[in-house]
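# predicted model and sequence follow; I will ask about them next.
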Amino acid sequence: MIHPFKTFQTFGLAAGLLFSAAPAAVLLPAAPAVAQQRQNITLEDLWVKGTFAARSVQGFNWMRDGRYYSALDKGEVVQHDVTTGQATQTLVSSQQLRPAGAEQPISVDGYEFNADEQKMLFSTATEPIYRRSTRANYFVYDRAAQKLLPLSSGGKQSYATFSPDGRRVAFMRQNNMYVVDLQTMQETPITTDGQINKLIHGGGDWVYEEEFEVSRAFKWSPDSKQLAYISFDESRVPEYNLQEWGPLYPKDYRYKYPKAGEPNSIVTVSVYDVEGKRTTKMDIGSETDQYIPRLMWTQTPGLLSIQRTNRLQNKLELLHGNTATGKTDVVWTDTDKAYVDVTDDLRYLKNGKQFVVTSERDGYRHIYLFDMKGKLVQQLTKGAWEVSEFVGVDEAKGQAYYLSAEASPLQRHLYRVDLKGKNKTRLGEAGNGTDVVNMSPDFRYYLNYHSAADEPQTVSLRNGQDGKLVKVLEDNAKLKQRMQEYGFVPQETFSFKTSEGVTLNGCTIKPATMEAGKKYPVLTFLYGGPGSQKVLDKWNSVDYYTWFQMLAQQGYVVAIVDNRGTGGRGAEFKKCTYAQMGKLETIDQGEAVKYLGAQPWADKGRIGIFGWSYGGYLAALAMTKNADLYKAGISVAPVTNWRYYDTIYSERYLKTPQDNAAGYDDNSPVQFANLLKGKYLLVHGTGDDNVHFQNSVAFTDALVKANKDFEQLYYPNRNHGIYGGNTRLHLFRQMTNFLLQNL
C-alpha cells in the first residue's frame, strides 16, 4: 500500500538537498486581524519544536491477570493498577538491564513477556529495514534469577518471539530461522539455505511486507511443540536498483521488487517439530502463482490454518492442514467480482468447534460465525454500515467486540454483540468522534484512544462490559490550551451531490475571520486510494492538519473531499473504481472543485491541489486531465504509471497489465503531460523503495517532451516518507512558498 510514512534505513538518513541548498525565508503575507490576540503557527512549530504533538501512552502491555498493565518509564518496566492507573511496582529497573561487563544499561526499544510473565525479551539498537521489518539485539531477562543474557551472539536478529510455554525463542537472521533453548541458551538453526535476494525463511519478502503487512512469517503452535513458517523463493523476481548518493562513486542497493505483471516469489509453508527436529512441508496446492497472506494455528493440536488467495485476489480460501502429514483441506471460501481484502479478523474459538471471520459478501464488511467445516452458524452483524475492525471474542460471556461506522461513515465506535447476533450494545460515552481500542486479554478493561476532528486524543481506561470510565490516562489538556492560544479553527464538514448523482463527503478549514464578499484561494488535499478515508471525525496528524491551520492563518481555505473508491461506505462505493484506478477519482475531484468554486467565499480562479503518494498520483492527473480547474498543484512521491508499482497492490485493483493494459495506460499522468496548464511542483525522494523515483523521472521526461514548465524537488537518498534531520522542515517550506507565490 502506498503511504507517505515509510521506513527505509539504508536511504533514510543521508544528508544533502538539491535545488534549495540554503534555507529560504517563508514568504508570508501580513496576517489578518482577529478578535483575540493569537500566536502565528510556524513551520518550526511543526518540524522542530513539536509544538502541536499529541501525547499518548507508550509501551503499554496488558498483564495476564487483567488487574495490571505495564509500561515503559524512563527505560524501566513499571506495573500499574488498572483501576487507578497508579504505579504499583517496578518490574525491571534500568540497572537490572545492564549486561555483564557493561557500564550502562541497554536502551530499550521494546519488550514482551512470556506466557507466565517470568521471562522477558528486550530489543535494543533496533534498525528499521522497510516499513515493518527490523533487526535488533535481543536480550532475555529472567525475573526470578534477575539475570540478563543476550539472545544470540551471531549478529542482530529479527522478530524474536517466545514459545507459548516460555522455554524457547524463535527468530530470523540473514534469511534463516533459528530456535534458542532458554535453559541451555543453545541455538539451533531450522534452515541453513537462506540467501539474500534469493531465499527467505520466516520473514516476508518486500511485497508481502508492504501489501499484506507480513514481516514475521512464522508462528508457534499453542502447545509450543511446532513452529510453522513461510519460505519465499525470490530467485526469479526481478531486482530493482537504488543508488545511494554521497561517495565518489554512488553505491548500489539491489533488492527484489516485483512490478505489476512480473514474477512473484514462490512461497511454501513448512512446520518444524522442535523435539523431533524434523520439518513437514504443507500442501498449499500445485499452483505457484498465488499468495499465502496469513498463517495461524487453530485451537486443535496439529491443525494449521492457512489463507490462500489467487494472484488476482478475487478468491480467498481458508485451508486447514494436518501438520503430521502435510495434507490440507479447503474449509471456507470468499469470492468477489473485484477483490477480497485480506484482514487479521480470523479468530478460532477455544471450544475448537468454530471460527469467526469478516466478509463483504452482503455488500458491507460484517462478522460471521462458522463451524470448523465452513458451515455458516450465524451472521453476527448486519446493516448498511461497515465493521472497521474486529476486536475479539469473549468466549466466557459469548460476546464479540468490534469497531464500526454504524453511527456515521465519518466516525468509529466500539460495539459488543452476542454470538447469536443479538443484544448489540455501543460501549463508551455517547457522542461523535473516533475510538481506537486496546482490549485486555480477558475483556475486563480496554484502553480507549478517543479523538475528534478538532479534539486531540484522550487516552482512558474503561470497563469492558459497560464502557464506563475508570481513569483518564492522558487528556492532552496542554495541547488543547495551546490550540486556543494559536487560534486553531474548527473543521466544517459538508456533503454534496455530483452531476452523476453521487454524494461525496468533505470538510474545510477556513480562516478564522472571513470578510463578507471577499474571495479566498482554495487548496484541495486528497489521498483518494482504495479503502482510504481522509474525511473523518478524528484528530489528524500534525503533518497535514497543523500545516492546514497555518495556511488558514495566511488566508487560504483548505478543503478535503473523499472521492469514489474510498472507504467507510460499503463495497460498492469502494470497489466501483476497480480496473480503472484514477478515472472516477479524477472526475469526482473535478466535481468537488466546481462545487467549492461556486461557494460565495471561493475564488474559483485560485484553486490548487496537493497530494502525497496515491494522492500525488491523483494530483498529477487532476493537473492534466482537469487542467482548466486548477491554478497550481503539488505531487509528492506520486505513482505516474501503475506498471511501475508492485504486483499485489496494482493487480488487486487493476488486474495484471497483460489482462488490462488500458486500465494501466488510460489514467497514467504520463499520457496527459501535454495538457498541463497551471503551476506544478513535483517532489520525490531518490531512495524511495516503495514508489520508485522512476515514476517522477518518467513524468519529468513526458513534461519536457511536451515543453511544459514546472518545478521539481528531489531529495537524495530519502525514502517514501521524505524525512530525516531538516528534511521535512525544508520540504514544507518549499511547498508553502510555492503556494504563496502561485496560488
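Structure's in. What do you need?

# from here on, contacts and neighbour counts on C-alpha atoms
Fine.

# and the strands in the stretch 551-700 of the chain, which stretches?
Counting by DSSP state E, counting those that start in this stretch, the stretch 551-700 of the chain has strands at residues 557-562, 602-612, 632-636, 679-685.

# nearest to residue 397, out of those strands?
strand 557-562 (39.2 Å; C-alpha to C-alpha).

# returning to what we had before: reformat the strands of the stretch 551-700 of the chain as a markdown table; add mean neighbour count and distance to residue 90.
Shown next, in a markdown table, are the strands of the stretch 551-700 of the chain (neighbours: other C-alpha atoms under 10 Å; distance: least, C-alpha to C-alpha, whole Å):
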| stretch | mean neighbour count | distance to residue 90 |
| --- | --- | --- |
| strand 557-562 | 25 | 47 |
| strand 602-612 | 23 | 44 |
| strand 632-636 | 27 | 46 |
| strand 679-685 | 24 | 44 |
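
# so which of those strands comes closest to residue 372?
Of the strands of the stretch 551-700 of the chain, the one closest to residue 372 (C-alpha to C-alpha) turns out to be strand 557-562, at 39.4 Å.

# this is the comparison structure:
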Amino acid sequence: MRGLLSIIILIASLFCFPEISGQSGQKQITVEDIYQYHKFTPERLPEPFPMKDGIHFALSNNGNSIDLYSFKTGEKTGNLFDAREYDGINTFEAFEFDQTEKRILLTTRRENIYRHSYIADFYVFDLNKKILVPLSGSGQQKLAAFSPSGNMVAFVRNNNLYISDPFTGIEKPVTFDGAENEIINGAPDWVYEEEFGFSKGFQWSPDGKRIAFYRFDERHVKEFHMTMYNDLYPDLYRFKYPKAGERNAIVSIQVYDLETGDITEMDTGDETDQYIPRIKWTDDPEILSIIRLNRLQNHMEILHADAVTGTSEVVYEESNPYYISEASDHTVTYLPDQRHFILLSERDGYFHFYLYNFKEQRITPITSGEYDVAGFTGYDQKAGRLYYTSYESSPLEQHVFSIKTDGTGKRRVSSEKGFSRAVFSKNFQYYL
C-alpha cells in the first residue's frame, strides 16, 4: 500500500511540476529510476564492527572480504577474511564476531521472508585456524547467533530451535513441536515481527549455560490468504494473520538448560491476551528480564524471572491513560552492578532516560526537558557515561550527546548541523 501511494504521489508530481517531467529540458524521472535503479538512494557505509582492542574496526568490502581499519587514521591495517579464497562461498551479505573475536559468523544466500526475517546459509570462520565450515548441512537456517564462548551457535529451522557445534558437525534440536502455522519456537510470529520490530526470538544467557526463547502457539489464529505474483501463474500464500480485535497467538517464554536438557516455562501471568515485546538477560545469568504489555498497550511491566524455577516478580510498571510506545532493544539496559538499569521511557510526555534501582524501586531522571531522546548509542562502564542521540537542538536535527547516569556532565558530541549518529570504539575513545 505504501509503495502504491508513493507511485501515485510521484505521478501526480510529474503533472504538477513540469520541470521534473522533462518539459523544461531536464531529464525525466522515471519509476524505474526510483525503485529499480535506486538512483536517488543516498550512499551508505557498511555497518562497522568495533573491535575489542578499542583502536580498530572491521568493515565488509562489498561482501567479498572483511578488512580491519584504524579508528584514529581511517586507514586499512589488515585483512581478516576473504571469501574468494574459500570454496562454497563467493560473497556474503552480513557478518558478526563472537565475543572472543576468534570466530566469524557469515550470512550467505539470503532469502527474505517478511520485513526483518529471512533464511540463509550460514558459515563459521575460525580466524586462528583459517578454516571455514557451514553451520549446518541439513537445510537453510534463520537467526543464527554465537554462544558467549563462540563454541556453539543457536539457530531456527522449520519453527524449531537448534544448537550446533559447527566444527564437530554435532547438531542438536532444542524443541520438536514446531510446525508451520501452528507452533513457532525461537522466532516471532508476523504480528511481533511487524509491530514490535524484531525477528530473533531467543537469547543466550551471559554464561552460555541457558537459552531463553519465545514459543508462539498460533493454532487458533485465523489464516490470511495472499496471492503472490512471482511467476506466470501466481501462488497462494497462507499465514496466520490476526486482524484488529481477533485472537492473537498465545505467547510463552521458555528457558532451556544446556547441561540438563530441561525446558522451564517462565511465569508471565495468567492472562494470555497480552504482549511480551522483549526479553533480555540481566547481568545475573539466572535472572531473565521480561517486558509485559497489556493488549490495550497502556500498561507496561518489567518482570524478573528465575531461570531455574520460572517464578517471576514485577520490578517496574508504568501506565498511561492512552498508549505506551512499543518497547525496543534499548528500553532497558542493565548495568553490571546488578542493582540498576537504564530505562528509556515516555513517562513525562517526552522520551527520556532514567536510572532505576530495581532493588529499592527508586527512579531518577538522567535526561530531561521538552524534547525527545532518539535512541541509545552506548554505555561507557568505566566512565559511567551514557551516549545517546536526541532532538534537543531542534526537532529537525539529531545529535549525539553523552551524560553521566546521575544527570550531570552532559555534553554534545556531534558538532555539525543536520542528522548525526555514531558508532563508538569499545573504549569510547573514538567514534565514526
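Now that the structure is in, tell me what you want to look at. Note that the structure is predicted; figures quoted are calculated from it, not measured.

# hang on, the earlier thing: in JSON lines, list the strands of the stretch 551-700 of structure 1 along with distance to residue 222 of structure 1.
Converted to JSON lines, the strands of the stretch 551-700 of structure 1 look like this (distance: least, C-alpha to C-alpha, whole Å):
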{"stretch": "strand 557-562", "distance to residue 222 of structure 1": "43"}
{"stretch": "strand 602-612", "distance to residue 222 of structure 1": "42"}
{"stretch": "strand 632-636", "distance to residue 222 of structure 1": "45"}
{"stretch": "strand 679-685", "distance to residue 222 of structure 1": "44"}
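
# out of those strands, flag the one nearest residue 455 of structure 1.
strand 557-562 (18.0 Å).

# ok and that closest one relative to strand 602-612, angle-wise?
60 degrees (axes from the mean of the first three to the mean of the last three C-alpha atoms, to 10 degrees).

# who's in contact with residue 211 of structure 2?
202-205, 255-258 (C-alpha atoms under 8 Å, 6 or more residues apart in numbering).

# not counting its neighbours along the chain, what's nearest residue 418 of structure 2?
Leaving aside its chain neighbours, residue 418 of structure 2 sits nearest to residue 397 (5.0 Å; criterion: C-alpha to C-alpha, 6 or more residues apart in numbering).

# oops, could you answer that again for residue 219 of structure 2 instead?
That would be residue 182: by C-alpha to C-alpha, 6+ apart, it lies 4.5 Å from residue 219 of structure 2.

# residue in structure 1 matching that neighbour?
Residue 182 of structure 2 maps onto residue 198 in structure 1, with residues paired by TM-score structural alignment.

# just residue 270 of structure 2 next, same as before
Match for residue 270 of structure 2 (TM-score structural alignment): residue 286.

# stretch 141-155 of structure 1 aligns to what range in structure 2?
On the basis of TM-score structural alignment, stretch 141-155 of structure 1 is assigned to residues 125-139 in structure 2.

# name the residues of that stretch that are buried.
Going by neighbour count (16 or more other C-alpha atoms under 10 Å), the buried part of stretch 125-139 of structure 2 is 125-126, 132-136.

# report the contact partners of the most centrally placed residue in structure 2.
What sits nearest the mean C-alpha location of structure 2, by C-alpha atoms, centre = their mean, is residue 198, with 5.5 Å. Applying C-alpha under 8 Å, 6+ apart to residue 198 of structure 2 gives the contacts 116, 188, 192.

# possible to save those residues as JSON lines with distance to residue 11 of structure 2?
Output for the contacts of residue 198 of structure 2, formatted as JSON lines (distance: C-alpha to C-alpha, whole Å):
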{"residue": "116", "distance to residue 11 of structure 2": "29"}
{"residue": "188", "distance to residue 11 of structure 2": "37"}
{"residue": "192", "distance to residue 11 of structure 2": "34"}
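
# ok so, going back, return the distance of the match of residue 182 of structure 2 relative to residue 330 of structure 1.
30 Å (C-alpha to C-alpha, to the nearest Å).

# identify the residues contacting stretch 160-171 of structure 1?
With C-alpha under 8 Å, 6+ apart as the criterion, stretch 160-171 of structure 1 contacts 114-116, 119, 121, 138, 157-159, 172, 177-183, 220-224.
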